[in-house]
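Novice: sequence and predicted structure are below.
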Amino acid sequence: MITKLKTTSQSLTFRIAILLAITLLPIGLISLIQTHQLLDAADRRAESSLVALTADAAAGEEAYIRTAFGAAQAIAGSIPTYRESGWDCQEPLSNFLRLSNAFSFAGYISAEGVVTCASGGQGMDVSTLKLVGEMRDDPQERVAIVMEAPISMTSVIVVAVPVFVNGIYDGYVGVSLPHRSMFNALQEEDPERPVELLTFNAAGEVLTSDAGWDNVEGFLPAGRDLVDLINQGEQSFIGSNQNGDSRVFAVVPIVDGTVYALGSWGHARRAAIVEGLNVTGSILFPIAMWLASVGVAFFAVQRMVIRPTRNLRARMLYFMRSRKISPPRYESATPLELREMEDTWARLAENVLHDEAELHNMIHEKTVLLREVHHRVKNNLQLIASILNMKMRKTKSTEVRKALSNVQLRVMNIARVHQKLYETSTEERVRADELLKTIVSQTIGSFEQDVEGVSVEQSYDPIVVYPDQAVPLTLATSELVTNAMKYVGRPEGQGPWLVVKLEKIDDSNGCITISNSTGEIVSPDAGLATTNLGHQLINAFVMQMNGKIEENKSDDEFSVTIRFPIAEFDDADPITNWDA
């Protein structure tokens, strides 16, 4: 897998795709940044708009509550008078309610929770109301909701103003407002993004809600208490309500420290930023444009560069395997430069075929000529051998005949070498093992009439050499085999034997070893006088090969080893120096 990924990463297709992606990435990032800035600006506009909308919507609520506070404070100022008159206040308070037509109750509740002076229900004990205990524990102006008022028997909003006598809390004046929505209608502002409005007091209790009391808790900000929102003045923020909807919230004080209005509006990022463009589209659009740009650029490169390049490669492979030039298949999208490249390659392939044909012709002519040379040399040497044979038949001297026989043998050995080169040579390369096997067999065969019972063992490793090495190697081996057959001996209790072994030591060196048994000489020619010519010839042949010769003699064996270098065929000089 890793190798496949590494290979893929090195392809032109992969690198162009990565390059195009990196090149176009800044454009996509700029688009995303601009979109994000647009969304932030839309959020700020939505927040500012919602603060103003909430303030406008709560204007009526504010007026009612402030009026109730004014009425409660006026009544609180009259409490000493009512106290002196024996709490004769039901009629004036009832008249007050009829004139205002906005309140359902007005009265004074003592610190013990008894309705001391009121528009109705005077003398009633309301000490169980939560508001009574809160005013007694912390007497201050406050607004509270009573879901089931003991006098009006309905839900009301109570505005309470404390009354003090000689600095000691004595009770509070309460003015009740019927619990109904008093917000201005805002649904016409944006039907797609409805505004939800509610009021709450300093204790975090919801007083009114324009959406009613059903699931009113679900429309409050999730994870934030209403009490935490009352100490920062007018504010707006983005969050989710407890139903999980993303909303823009705004908090506007109606009566500082007492009553607040909370408005929420559908989040700008969930709604339309501009007409016809929603936020999802605005974010996905630059990403889609980036992907589309990369895709179009990659498709164009694929059609105009990658595919024509692969077609050209396929034509090259076809030419390499079949030595045939396939016609080009241009597409309409193939650029002119690539067409010219294919035409140039076609002309180059034609030139290569033409040059190869000429080269093959030259090699063929050279091979024919070389074989003809070897053939003529072989014929001439055979002619010389025939002349020597004629001389041998006419002479009566045994020594002269034997000398001429030795010369004839050497001439025939050289002739056999050229015959083998004529038969086996290919482009100046000779299989030394095949050549030596033939020459050695022929040399041993020429002694079979005079020397009988010799056991011959031959072993040849495959070695390829130049003709410049093959000729002296073969002639030296022939001389050594001739000498071995001439002086082969019969060890005590054994038969005579001869071993010829060609070994490849390594890629650069080889050796040939000729060993024969010693003892009673079996050849009748061994006793004749020698001129030491064979030894001189062997040393000369070894020098031509840049080789080394070693002789080893024991009681029953005599061996000669020639170590020689194997020339590399790409070397300028086919014969390299060899260190023993």
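Specialist: Cool, the structure landed. Residues are numbered from 1 along each chain as shown.
Novice: C-alpha only now, for contacts and for neighbours.
Specialist: OK.
Novice: if I look at the spatially closest residue to Ala202 that is not a sequence neighbour, how far off is Ala403?
Specialist: Spatially, and ignoring its direct neighbours in sequence, Ala202 is nearest to Thr258 (5.1 Å; CA to CA, 6 or more residues apart in numbering). Remark: distance between Thr258 and Ala403 (CA to CA, to the nearest Å) = 146 Å.
Novice: again, but for Asp214
Specialist: To Ala403, Asp214 is 138 Å away according to CA to CA.
Novice: one more: Thr334?
Specialist: Taken as CA to CA, the span from Thr334 to Ala403 is 83 Å.
Novice: neighbours of the residue nearest to Ala202, how many?
Specialist: Thr258 has 18 neighbouring residues, counting by other CA atoms under 10 Å.
Novice: measure it to Ile444 for me?
Specialist: Going from Thr258 to Ile444 by CA to CA gives 133 Å.
Novice: contacting residues for the residue nearest to Ala202?
Specialist: Glu141, Arg142, Val143, Asn201, Ala202 (CA atoms under 8 Å, 6 or more residues apart in numbering).
Novice: now, the residues you listed that are in strands?
Specialist: Counting by DSSP state E, the contacts of Thr258 place Arg142, Val143, Asn201 in strands.
Novice: try this one next to it:
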Amino acid sequence: MKNILSRVWSGVDRLGVRLAIVLAVALLPLMIISIVRSQSVVSEAVARSQGALVGETLRAVQEEVIIIERAKALAQALSRSVPIMLDDPELCTRLMHDKLNDTAFSFAGFYDTTSYVPCSTADEPFSFGMTVDLAEQLADPKPIVLINEQAPISGESVIYASHPVFDTDGSLMGFTAISVPHKRLRTWVWDEPDAVFLTLNSQGKVLTSPGSLEDAELILPQLEPGQDITKQPVSFSTVGRDGIERLYALVPVVKGELYALSSWPMDREVQGDFYLKNPALFPALMWLASLVVAWFAASLFVTRHVIKLKRSMQGFAETRTVTTHNQFAAAPKELREVADAFIGMTDTIMHDEAQIEDTLRQKDVLLREVHHRVKNNLQLIASIMSMQMRQSRSKEVRQLMQSLHDRVNSLATIHRNLYQTSGQADISMDEHLDAIVHQVVRMAASRDKSIDLKTDFASIRLNPDQAVPLSLFVTEAMTNALKYIGSVKGSSPSLSVSLVSLPDDYAQVTVTNSVTPNAAAPDAEKSSGLGSELMEAFSEQLEGEFEVNLDNNQFTVHLTFPVEALTAKS
């Protein structure tokens, strides 16, 4: 989890990403305002559509309203005439036929409280039986418009306007009815595509429909239990029983009795208009476009030059690449000033480094000259000692002079190597010890006989503070070894010198020489002991452990010491 957060932060920590986040937050209110405004435009479009739907509904229902109102008026007029003519069925029937001259009506008649029709435009009296509609009329006799999906005379669906008939004492005698064929109203065509026009009674029952009544039932809105469709607002939107979101307009044709309901699918409002279908998409695209433009401008005028300045700094830090003013000519003034300050700083650093390098070069030349002169002086002293040694007749004096001569030559070799090591503050001990060993062995072999020499030097670099005492230690150890070297009869003396690296930054130098079989260890009383004292002193100077042993006709000297960390050249 920590690694994931670290990677996320490393991505967010970039200048370009931070600028993008700031710009996104800055432009976010504009996007929200645009979305709200777009939603408002869509709401206005839907509101206009609702008004248009209500208007179209009122326009489309006019003819139907006129016919039904005429049927109601005719039923009312007949309700006043029927009580007088019921005693003369022929006269009553003729009256019904006279009132039915309008081709919009299919039936006119009177039915009593038992569903018996004694007077009508039918050929003879008949009874249609007790129905639910008749039972409701008897319970609450009032003018009403009803639908009969199977009229007793025509067998077709009709809408009939019914009006109660009372006698002189106010008792209910029956009802007059004027029927309008359902197909007469259903053939009306509305100009609006995908629109549906229905008429409903006060119970919300479909009276007329452009299609079948079963299909009309699917178009009605889904309402909560107990809700009355006739109590809905004039215009509203909801999901129909067919699962399609629709826009509805409800207009009362006869208040409390007859209603006109029109509907069309909700997506009709935005059909063909991509903007209205996706009101939030356009502001979001505008926000993204503004964000891209702002990010591009920030990259063009800021980020690009900041990255270029960063690369110039990295190039100067790694390879001392020089930056010019022309590289930032197109940058804004503020960034040009930063670049100018950086260029001035690099010029100052380059000048100071050149002075330091010149000073170091002079110091290196002087130091090399010192080592060269010291080496020459030591070689001069060694030459004088050689001349003095040749003139001496005492063997002891010559041995003493030879020992001093070897020590002086060893020092001269060290200074020669320091002189030849140009520009470095440390010495490669494998090359340095190899030179000292061969020089000492060459001088010893010229005096006596050849020596079988074996060397093995690890590539270890030491500071002069350790290289000098180690070189002198090896010189003294070899001088001591050559002093007591011997061999089995018929073979050459052997000498082995090695330098190995040990764990924990330690090193070990070993000098081993062969001795004559059954030879005793060096007699301290017969020797001066100066070489051992010097080796002990050099060992302490190196903070090492000095060890000597004689075993299997071999005399071995060990020195184990810590290797100091190399110091930079000043």
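Specialist: Good, I have the coordinates. From a predicted model like this one, the values you see are computed outputs, not experimental measurements.
Novice: ok so, going back, Lys4 of the first structure: which of the ones in strands among the contacts of Thr258 of the first structure is nearest?
Specialist: Lys4 of the first structure lies nearest to Asn201 out of these, by CA to CA, at 69.2 Å.
Novice: can I assume the closest one is in contact with Ala144?
Specialist: Yes. Contact criterion CA atoms under 8 Å: Asn201 of the first structure and Ala144 qualify, at 6.9 Å.
Novice: residues that sit against both of these two, list them.
Specialist: If you check Asn201 of the first structure and Ala144 against CA under 8 Å, 6+ apart, the residues they both contact are Leu207.
Novice: quick one: the helices in the stretch 51-200 of the second structure?
Specialist: Under the criterion DSSP state H, counting those that start in this stretch, the stretch 51-200 of the second structure carries helices at the ranges 89-99, 132-139, 182-186.
Novice: list the buried ones in the second one?
Specialist: For helix 132-139 of the second structure, the buried set under the neighbour-count rule, 16 or more other CA atoms under 10 Å, comprises Leu134, Gln137, Leu138.
Novice: and the contacts of that helix?
Specialist: Thr113, Ser115, Leu146.
Novice: let's see if you can find the most crowded of the residues you listed.
Specialist: Among the contacts of helix 132-139 of the second structure, Leu146 has the most neighbours (other CA under 10 Å), with 23 neighbours.
Novice: ok, and the closest non-adjacent residue to Ser264 of the first structure?
Specialist: Closest residue to Ser264 of the first structure apart from its sequence neighbours, by CA to CA, 6+ apart: Phe249 at 4.3 Å.
Novice: for Ala435 of the second structure, same thing?
Specialist: Distance criterion CA to CA, 6+ apart; nearest residue to Ala435 of the second structure, sequence neighbours excluded, is Thr413 at 7.7 Å.
Novice: can you put the buried residues of helix 132-139 of the second structure in a markdown table and add distance to Lys310 of the second structure?
Specialist: Below are the buried residues of helix 132-139 of the second structure laid out as a markdown table (distance: CA to CA, whole Å):
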| residue | distance to Lys310 of the second structure |
| --- | --- |
| Leu134 | 95 |
| Gln137 | 94 |
| Leu138 | 97 |
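Novice: out of the residues you listed, which one sits closest to Leu15 of the second structure?
Specialist: Gln137 (82.8 Å).
Novice: quick one: furthest residue from the center of the first structure?
Specialist: Farthest-out residue of the first structure from its mean C-alpha position, per CA atoms, centre = their mean: Ser85, at 95.3 Å.
Novice: look up how far Glu91 of the first structure lies from that residue.
Specialist: Taking CA to CA, one finds Ser85 of the first structure at 13 Å from Glu91 of the first structure.
Novice: ditto for Arg490 of the first structure
Specialist: Arg490 of the first structure sits 166 Å away from Glu91 of the first structure, going by CA to CA.
Novice: of those two, which one has the most company?
Specialist: A direct count of neighbours by other CA under 10 Å for Arg490 of the first structure and Glu91 places Arg490 higher, at 20 against 12.
Novice: what's the helix or strand harbouring Val248 of the first structure packed up against?
Specialist: Using DSSP states H and E, the element containing Val248 of the first structure is strand 246-255. If contacts are counted by 3 or more CA pairs under 8 Å, 6 or more residues apart in numbering; DSSP states H and E, strand 246-255 of the first structure sits against helix 12-57, helix 59-84, strand 235-240, strand 259-266.
Novice: tally up the residues packed near Phe164 of the first structure, please.
Specialist: For Phe164 of the first structure, the neighbour count with other CA under 10 Å is 12.
Novice: if you could redo that for Leu528 of the first structure, that was the one I meant.
Specialist: Residues near Leu528 of the first structure, counting by other CA under 10 Å, number 11.
Novice: residue in the first structure paired with Leu566 of the second structure?
Specialist: Superposed on the first structure with TM-score structural alignment, Leu566 of the second structure falls opposite Phe569.
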